[in-house]
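In: Below: sequence and its predicted model.
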Amino acid sequence: MRKLSYLIVRYRKFILIVTAILCVLSVVGIMQLKINYSLQDYLPQDVPSSQAIEKLDDEFDMTLPNAQVLVPVQSVQDALQVKTDLSRSDGVISVLWLDDSIDMTVPLELADQDTVEGFYKDGMALYQLAVDTDDAQGKLEQIYTVREGVRVSGNLVDLANAQFSSQNEMSKITLFIIPFVLIILLLSTHSWMEPVAFAIAIGVGVLFNMGTNFLLGEISFITQTIASVLQLAVSMDYAIFLLNQFNHHRKEGYKPEEAMALGIQKAVTAVASSAATTVFGFLALVFMRFRLGADLGIVMAKGIFFSFLSVVVFMPAFILSIYKLIDKTIHRSLMPNFSFLGRVVLKARWGLIILVLILFLPSFLGSRNNEFIYGNIGYPDEARISEDREFIDEQFGIKQQMSLLVPKGNIPNELDLEAKLKEIPEITSVISYVSTVDKAIPYEVIDDGQMSMLMSDHYTNFIITAEIPAEGDSSFDVVTRIREIAASEYGDEYYFNGLSVVMMDMKTTIEADEKIVNGLAILAIALTIMIAFRSLSLPLILVFTIELAIWINLSVPYFSNTAISYVGYLIISTVQLGATVDYAIFYTDTYLGHRQRLKRKAAILRSAGEVVQSLLPPALILTCTGIVLNIISSLSIVSELGAILARGAVLSFLMVIFVLPCFLYYFDYIIRKTTLGLQLVPDQVLWRRRKRNK
């Protein structure tokens, strides 16, 4: 590393030129990036609903309705004209209305009134549309122009809102976060220019990461919205540590070039260790079968790697170019002295341990018993789309459409299947070949165009409408009953899909991911800590400290009786561990450094003042990042992630500052015995007691 550090210093101008070129290329790469706005696309291909969607597309060249459109109409004929107009809108694949369920030559008064009122009542017609989701915003706007008073709800609206929010809010989020970051850094640095240097160094890493995302093909809108600001917040301490080393060696009398070379050598080991724990935490997400985890995990791990490279290679070259300007803008540190916290911890150590014992079990159980939402993107209550959804639900009820494909050719089985489906109270209509056509008419006589949605060469399609929400226990119960009925008639030779079906498969998949992802993250980070400290006990102590903060964080929704997104729950479980375990590592490293020269109490007193000043800026930056995401994002899943992230950063910081020192104090003897090559100053009170007990 010594030779490399001097090469970086020597060729700093070349590094700056190459970095500038790569930044331009990264901007070009950003413009090539495709964003995926559908969480459903991240389900594994082998789950039943994914297979059913593929089969429906292969056999019928159609998709299930993803939008409900309510239009005021004058008459049935007017409603039929609106249907024609909707079908001509760009991107509309199919339109289902009353005429697809009943014979319109029969007076409506003689038809089944539940079926009629599911599509037409009180001068309003409700249409079920299947719409292409490329440019969902544009497709939605076109639907709004079909007729005055159009209202739309459904998955299309969710996707359009996700597109609008992620495209328009990302820059707004960044613009809000940067001033907070600069203010926090100004309070903790000694020059007015240092925060700018930090922001540029990490900004280059962020730009490289964003500019290489197109190599992945596409990324999710969630990753696109949070990855950049999360990378900025998590890796800022790398830049702070390098500059502190540079300033330290300059104070010792070294020339700037020599001081930077020495600073790189000193910083690389510590920053690499810190980055490795964070990278392993994010890479654990790659092992989720729900591929959104891999999407975010790869982008974030790549981002941490680019931040590391930027700090180690670009930042030294940049600092050596502006260090004179930094020197001219020096000011006194505005950060207060926190050495008193060491005394607070020592005086309250028994109380803090008792508090941990009290919080441990309730927080663990609470974090494991939350009520979850599995797929709803959500949008603000005051938005037009929220008002439209509520109006449609009030007028026609909450409805979900599902498709059940069964092998074609067995009319008695189809009749039996339809009868059983109609026995489910929540099902309001079943559209199928046997319900639409006289059973005595042979397949060969039927007009292919008329039956194209209900029959293919190999399958019959049952289009089922049920009064259930997209997800929840009642919805999943209906899905389970339909699957049981289909299995009783056709074994495993059926395909069943719909939004509620997808949500149930998403629930099953994500819940199965939890133990694997959390277990791998904990194992990988614990192994990294074990190797770094050459200790068996420290990984347990440090990981437990952060895990306790995570349990408390994720138990808050349980005790406040608030449902949370399971995707956010799982991501935060890993992100908080990977992003904040560095706090515990830094505190422990500082404490052990002093402990080799001082007794336990003196080591804690000395560590507290040093550690808080170093950890407070990154903790505040991560907290502010979460708060800004929570306030600005109109996407409920992103806003919720922000709130949990902010709370998690605060809790992890408090646990490291107040609880970890207690663990280090009381487990001092065990740490010494289980850490290879660790030489500590004998603490007579502690060790004499151990010898006496022997």
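Out: Happy to help now that I have it.
In: Please make it C-alpha for all contacts and neighbour counts, starting now.
Out: Fine.
In: And for residue 557, the neighbour number?
Out: 19 (other C-alpha atoms under 10 Å).
In: tell me which element it is part of?
Out: Here residue 557 is covered by helix 538-559, with elements defined by DSSP states H and E.
In: what sits up against that helix?
Out: Applying C-alpha atoms under 8 Å, 6 or more residues apart in numbering, the external contacts of helix 538-559 come out as 359-360, 363-371, 522, 525-527, 529-530, 563-564, 569, 573, 576-577, 580-581, 584-585, 644, 647-648, 651-652, 655-656, 659-660, 663, 671.
In: Next, the buried residues of that helix.
Out: For helix 538-559, a neighbour-count test (16 or more other C-alpha atoms under 10 Å) marks 538-539, 541-543, 545-558 as buried.
In: elements contacting the helix or strand hosting residue 169?
Out: Assigned by DSSP H and E, residue 169 belongs to helix 155-188. Here helix 155-188 touches strand 67-72, helix 136-144, helix 194-212, helix 221-251, helix 600-632, going by 3 or more C-alpha pairs under 8 Å, 6 or more residues apart in numbering; DSSP states H and E.
In: Next one for the comparison:
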Amino acid sequence: MKKIANILVEKRIVILIFFVIFTVASIWMMTKVKLNSDMTQYLPDDSSTKKGTEIMLDEFPAGSSFNIMFKHLSDIERLAIRSELEEIPYVRSVSYEPDSDLYNQDSYTLYTVNLSVNAYTPAVEAVTDTIKNEFKGYDITMSGDALGNSSKDIIPKLAVIAFVILMIILFIMCSSWVEPFLFLATIAIAIVINMGTNIIFPNVSEVTNSISAVLQLVLSMDYSIMLLNRYRQEKEKTADKFEAMKMALAGAATSISSSSVTTVVGMLALCFMSFKIGSDMGLVLAKGVLLSLICIFTVLTALILIFDKAIERTAKPAFHIKMDAIGKFSFWARKAIPVFFVLLFIGAFFLRGKVGIAYTMSDYYEINKIFSPKNNIVVLYDNADEDKIATLAQDWEENGDIDTVNAYSTTLGREMTYDEMAEAPDMETSMVAQMYNSYFAYHPEVGTSTSPEKIVLTDFLQFLQNNVAVNPQYAELMPSDMAQQLVTSMQQIPQQMMAQEMTAAEMATTLQMDFPIVEQLYSFYAISKGDMPQGKIAIYDFMQFIID
């Protein structure tokens, strides 16, 4: 190690220039590192969520969504802005209801923007940039998983706080006002090089990229302090600073290297996590600690020698924590302390299951402080299990913790009575009931049609005159020329036939009307008498029946 120490000291300027150039190059390489915001890519291959995500991408069209909250909008602006949002490229639809508390709270207005592209794509960023440009004069807040903005926003703030705390501690504990700046300059070079050399990976998680700098800083700072302390000790033995640094490097290399290797191995252990982001973080941080070690032996060595006089001129009393009392207590309680920690371990073991797990950033988003957060869960199933899922969906709808369940069985596949169906498409109950009667006539296994088999001719004619002819809904069934035709037919029908019961086919022949029209009128006749169809039809089947 003495030979290496000699080279590091004697070639310190060349080495420092090399690392400065490497740092500049790393700044350029940082711009070429691909960042990944899609956390689903790090799920284990055997994870049901991973498999479900892959099926969704293969079987269903791309899509994602995010929320945008406006403040102080008038009623006219609220509807106008929804229309403007819908005109933005890649926006499939915008969810907003003017009269709903889910979208309106005091002076706040919420829109859910549904996109035709997957989350974490450049198209999403294009949409948000367009929104920011078009609504510059408005007070807006955006959030949502599609934006991938959770770590972008909060982690830099935490990094600033950590940096300030670290600087305060260094200024208090160091023996010179210059030392903290030398430490930070050295670690900063290591951090930049680490972030630039991430270009060797296909991509780096956005989370890893955000926290790696802070973690590298705190994990490596000890090595800088260890080297400088050893240098100060060696200077007390010799007046030659170069010789003192050589001795410090040779003497501290073993302890610093051992400590760093332990840290590097600990970071690499993250690679064995089933959640693949552990591998992403482990490799980046292990590389960062190794680069910090190299920079401390090279860059910090040069900086200490260059600023040696400045360190001496800015010397100050260092704050030292007196450990005498703690040492006496540790010796006095040496038998009780192991027992205490065993009990603490047992207690922690049983309490670990009581820790709440956060599955979303709902408390973080500003929008969720105004509007109740919504957490959507997607459940994929094979179409062959449709009947089983219908039962499950019904159970979920009855769960008080679940607001709504959107599935085939609860939407298009949901079975409804005629009056429930009338409310859905906003149609007349009588018209829907008539269609139900027609459907049940074709599918008697599903429900019971109340269309009469036979009607007295006189009753039917009176029904046409009093109910059908005056109802605009049935204008197509009985136009004005048909009404005149019925009057002529009535004059030609023998009196004895007027009290005769007839089937729909017989009635059509007698009155010279189309059989399908008479068949529908028979159904309407039963409904006008209060005889409603019995049974339920799925919305999809009902609509398909009408179309066909």
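Out: Nice, I can see it. Quick caveat, the model's predicted, so the values are computed rather than measured.
In: Kindly provide the TM-score of these chains.
Out: The TM-score (TM-score structural alignment, normalised by the length of the second structure) is 0.62; 400 aligned residues with a C-alpha RMSD of 4.1 Å.
In: quick revisit: which stretch among the helices and strands packed on helix 155-188 of the first structure comes nearest residue 490 of the first structure?
Out: Of all these, strand 67-72 sits nearest to residue 490 of the first structure, with 30.1 Å by C-alpha to C-alpha.
In: And the next helix or strand past that closest one?
Out: helix 76-87.
In: Which element is encountered next along the chain beyond that next one?
Out: strand 92-96.
In: Run through who's touching that next one.
Out: 62-63, 65, 83, 86-87, 127-132, 139.
In: Using a markdown table, please lay out these together with distance to residue 198 of the first structure and neighbour count.
Out: As requested, the contacts of strand 92-96 of the first structure are exported to a markdown table (distance: C-alpha to C-alpha, whole Å; neighbours: other C-alpha atoms under 10 Å):
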| residue | distance to residue 198 of the first structure | neighbour count |
| --- | --- | --- |
| 62 | 52 | 18 |
| 63 | 49 | 19 |
| 65 | 49 | 25 |
| 83 | 58 | 23 |
| 86 | 53 | 24 |
| 87 | 54 | 19 |
| 127 | 54 | 24 |
| 128 | 53 | 23 |
| 129 | 50 | 25 |
| 130 | 49 | 21 |
| 131 | 46 | 25 |
| 132 | 44 | 16 |
| 139 | 43 | 20 |
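In: Give me the neighbour count for residue 350 of the second structure.
Out: Counted with other C-alpha under 10 Å, residue 350 of the second structure comes out at 9.
In: contacting residues around it?
Out: By C-alpha under 8 Å, 6+ apart, residue 350 of the second structure has no neighbours at all.
In: Find me the equivalent region of the host helix or strand of residue 483 of the first structure in the second structure.
Out: Element membership of residue 483 of the first structure, judged by DSSP H and E, is helix 473-490. Alignment note (TM-score structural alignment): helix 473-490 of the first structure is unmatched in the second structure.
In: That helix: which residues count as buried?
Out: 475, 476, 478, 479, 482, 483, 485, 486.
In: quick one: the closest residue to the fourth one other than its chain neighbours and residue 465 of the first structure, what's the gap?
Out: Here the nearest residue to residue 479 of the first structure in space, its sequence neighbours aside, is residue 501; by C-alpha to C-alpha, 6 or more residues apart in numbering that works out to 6.2 Å. Residue 501 of the first structure sits 13 Å away from residue 465 of the first structure when distances are taken as C-alpha to C-alpha, to the nearest Å.
In: Find me whatever residue is spatially closest to the equivalent of residue 270 of the second structure over in the first structure, sequence neighbours aside.
Out: With TM-score structural alignment as the criterion, residue 270 of the second structure lines up with residue 285 in the first structure. Leaving aside its sequence neighbours, residue 285 of the first structure sits nearest to residue 293 (C-alpha to C-alpha, 6+ apart; 4.6 Å).
In: Show the contacting residues for the residue nearest the centre of the second structure.
Out: In the second structure, the residue lying closest to the centroid (C-alpha atoms, centre = their mean) is residue 145, at 2.9 Å. Shown in contact with residue 145 of the second structure (C-alpha under 8 Å, 6+ apart): 65, 66, 119.
In: list the ones among those that the first structure also has?
Out: Of these, the ones still in contact in the first structure (both residues aligned by TM-score structural alignment, their matches' C-alpha atoms under 8 Å) are 65, 66.
In: Format the contacts of residue 145 of the second structure as TSV; extra columns: distance to residue 489 of the second structure.
Out: As requested, these are exported to TSV (distance: C-alpha to C-alpha, whole Å):
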residue	distance to residue 489 of the second structure
65	64
66	66
119	69
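In: so where does the counterpart of residue 284 of the second structure in the first structure fall, helix or strand?
Out: Aligning on TM-score structural alignment places residue 284 of the second structure opposite residue 299 in the first structure. Secondary structure from DSSP H and E places residue 299 of the first structure in helix 292-309.
In: And that helix, what does it pack against?
Out: helix 194-212, strand 218-220, helix 221-251, helix 256-283.
In: thought residue 495 of the first structure was touching residue 404?
Out: Yes: when contacts are counted by C-alpha atoms under 8 Å, residue 495 of the first structure is listed as touching residue 404 (5.7 Å).
In: average offset between the helix holding residue 299 of the first structure and the second structure?
Out: In the superposition against the second structure, helix 292-309 of the first structure averages 1.2 Å from its aligned positions (mean C-alpha distance after the TM-score superposition for the first structure).
In: what does that helix contact?
Out: Taking C-alpha under 8 Å, 6+ apart as the rule, helix 292-309 of the first structure contacts 39, 42, 201-202, 204-206, 208-209, 213, 219-220, 223, 227, 231, 235, 238, 271-272, 275, 278-280, 282-288, 571.
In: corresponding residues in the second structure for whichever helix or strand comes after it?
Out: Using DSSP H and E, the helix or strand that follows helix 292-309 of the first structure in sequence is helix 315-328. Per TM-score structural alignment, the counterpart of helix 315-328 of the first structure in the second structure is residues 300-313.
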